[in-house]
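Trainee: Return a 3D structure for these sequence lines:
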Amino acid sequence: MFKEFKAFAMRGNVVDMAVGIIIGAAFGAIVKSLVDDVIMPPIGLLLGNVDFSNLFIVLKDGAEVAPPYASVAAAQAAGAVTLNYGLFINAVVSFTIVAFAVFLLIRAINKLKAEEPAAPEVTPEDIVLLREIRDALKK
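Mentor: I've put the predicted structure just below:
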């Protein structure tokens, strides 16, 4: 059983998949930083100094501190139940960037794959013989 598992784990597809998952996780962290630190601050500035990570709705007040809460962290620390739609917007933007990057990657891979020229059709022998007979009758 161990030999079978080792053979399975060392196949090229499994190793390639593992490398892809590791690189994907690292890429996800880069995209998250890009969205949180580079893209969303200027958008928030254009929309009137809005910090998307602190956009939330209080569904139930906290027991420890009364609203208003300055941030999502403050609301959650006070025990409030919040709907964090700003964090959701950040996640949607991150997903869109990752999906677009994957699209570009797949598109580039497909362009690199050389389209194999179609093999010339082989005419069946009976058709060849019929053509020869036809040509002979024309003479």
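Trainee: okay, CA-based contacts and neighbour counts for the rest of this
Mentor: Noted.
Trainee: sec struct for Ile133, please.
Mentor: The assignment at Ile133 comes out as helix when based on DSSP: H, G, I helix; E, B strand; the rest coil.
Trainee: what's the burial count for it?
Mentor: By the criterion of other C-alpha atoms under 10 Å, Ile133 has 11 neighbours.
Trainee: Kindly report the same for Val14.
Mentor: There are 12 residues near Val14, going by other C-alpha under 10 Å.
Trainee: what's the helix or strand where it lies packed up against?
Mentor: Val14 belongs to helix 12-33 when assigned by DSSP states H and E. Packing contacts for helix 12-33, counted by 3 or more C-alpha pairs under 8 Å, 6 or more residues apart in numbering; DSSP states H and E, involve helix 85-112.
Trainee: in the helix or strand just after the helix holding Val14, what counts as buried?
Mentor: With elements assigned by DSSP H and E, the helix or strand that comes after helix 12-33 is helix 40-46. Of the residues in helix 40-46, those buried by neighbour count under the rule 16 or more other C-alpha atoms under 10 Å are 40-41.
Trainee: Please tell me how far the residue nearest the centre of the chain sits from Ala108.
Mentor: Residue closest to the average C-alpha location in the chain (C-alpha atoms, centre = their mean): Ala99, at 3.5 Å. Separation of Ala99 from Ala108 (C-alpha to C-alpha, to the nearest Å): 14 Å.
Trainee: want to put them side by side, so please do this one too:
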Amino acid sequence: MIKKFKDFAFKGNMIDLAIGVIIGGAFGKVITSIVNDLIMPLIGLILGKVDFRTLFISLNGEHYDTLDAAKAANAPTLNYGNLLSNFLDFLIIAFVIFMVLEQILRFRKKEEPKPASVKECPECLSEVPIKATRCKYCTSHLEVKEA
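Mentor: Coordinates of the predicted model:
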């Protein structure tokens, strides 16, 4: 069982996947920092000095001046400011992944179509080899096509 686990865990694809997950996690942290520390403060400044991380709705019907005050009172809150920040994180990460995949697909070598190796019998509509002179199913005569 240990040998099977070693074979599984140390295959090339598994190592590549692990590296991708680690880099993806670090990339996600960078994007989160860009959104929280650069983009959202700029949007908040444009919209009248709003700090999105502190936007919330108290669900118990009482008014709290800050999110910290609501948390200190153990009040249930709907933190829609955090939702906006996380949604912007998602959009940026999705856009970057889309752009990277577009570039990878652009440079990927396109496969050339293979030449046909079979043709269709006009009588019985069966597939027969391209160089065949008779259909192997109905024995009708076929035109020979050079490949």
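Trainee: quick revisit: and the direction of the helix holding Val14 of the first structure versus that of helix 85-112, what angle?
Mentor: Interaxial angle, helix 12-33 of the first structure versus helix 85-112 (axes from the mean of the first three to the mean of the last three C-alpha atoms, to 10 degrees): 140 degrees.
Trainee: Quick one: map the residue nearest to the centre of the first structure onto the second structure.
Mentor: Under the alignment (TM-score structural alignment), Ala99 of the first structure pairs with Ala94 in the second structure.
Trainee: Identify the residues contacting the residue nearest to the centre of the first structure.
Mentor: By C-alpha atoms under 8 Å, 6 or more residues apart in numbering, no residues touch Ala99 of the first structure.
Trainee: how near is it to Val31 of the first structure?
Mentor: Distance from Ala99 of the first structure to Val31 of the first structure, by C-alpha to C-alpha: 11 Å.
Trainee: Gly48 of the first structure too?
Mentor: 24 Å.
Trainee: Who has more neighbours out of these two?
Mentor: Val31 (20 against 9).
Trainee: Excluding residues flanking it in the chain, which one is nearest the counterpart of the more buried one in the second structure?
Mentor: When the second structure is aligned by TM-score structural alignment, Val31 of the first structure is paired with Ile31. When the adjacent residues along the chain are set aside, Ile31 of the second structure lies closest to Asp89, with 6.4 Å between them (C-alpha to C-alpha, 6 or more residues apart in numbering).
Trainee: That neighbour contacts Val35, correct?
Mentor: Yes: contact criterion C-alpha atoms under 8 Å: Asp89 of the second structure and Val35 qualify, at 6.3 Å.
Trainee: Just the residues contacting the helix holding Val14 of the first structure, thanks.
Mentor: Counting by C-alpha under 8 Å, 6+ apart, 8-9, 94, 97-98 sit against helix 12-33 of the first structure.
Trainee: Can you lay out the residues you listed as a markdown table showing distance to Leu130 of the first structure and neighbour count?
Mentor: Listed next are those as a markdown table, based on distance: C-alpha to C-alpha, whole Å; neighbours: other C-alpha atoms under 10 Å:
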| residue | distance to Leu130 of the first structure | neighbour count |
| --- | --- | --- |
| Phe8 | 54 | 13 |
| Ala9 | 56 | 13 |
| Ser94 | 65 | 22 |
| Ile97 | 60 | 17 |
| Val98 | 59 | 18 |
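Trainee: For Asp135 of the first structure, state which of the residues you listed is nearest.
Mentor: Phe8 (59.6 Å; C-alpha to C-alpha).
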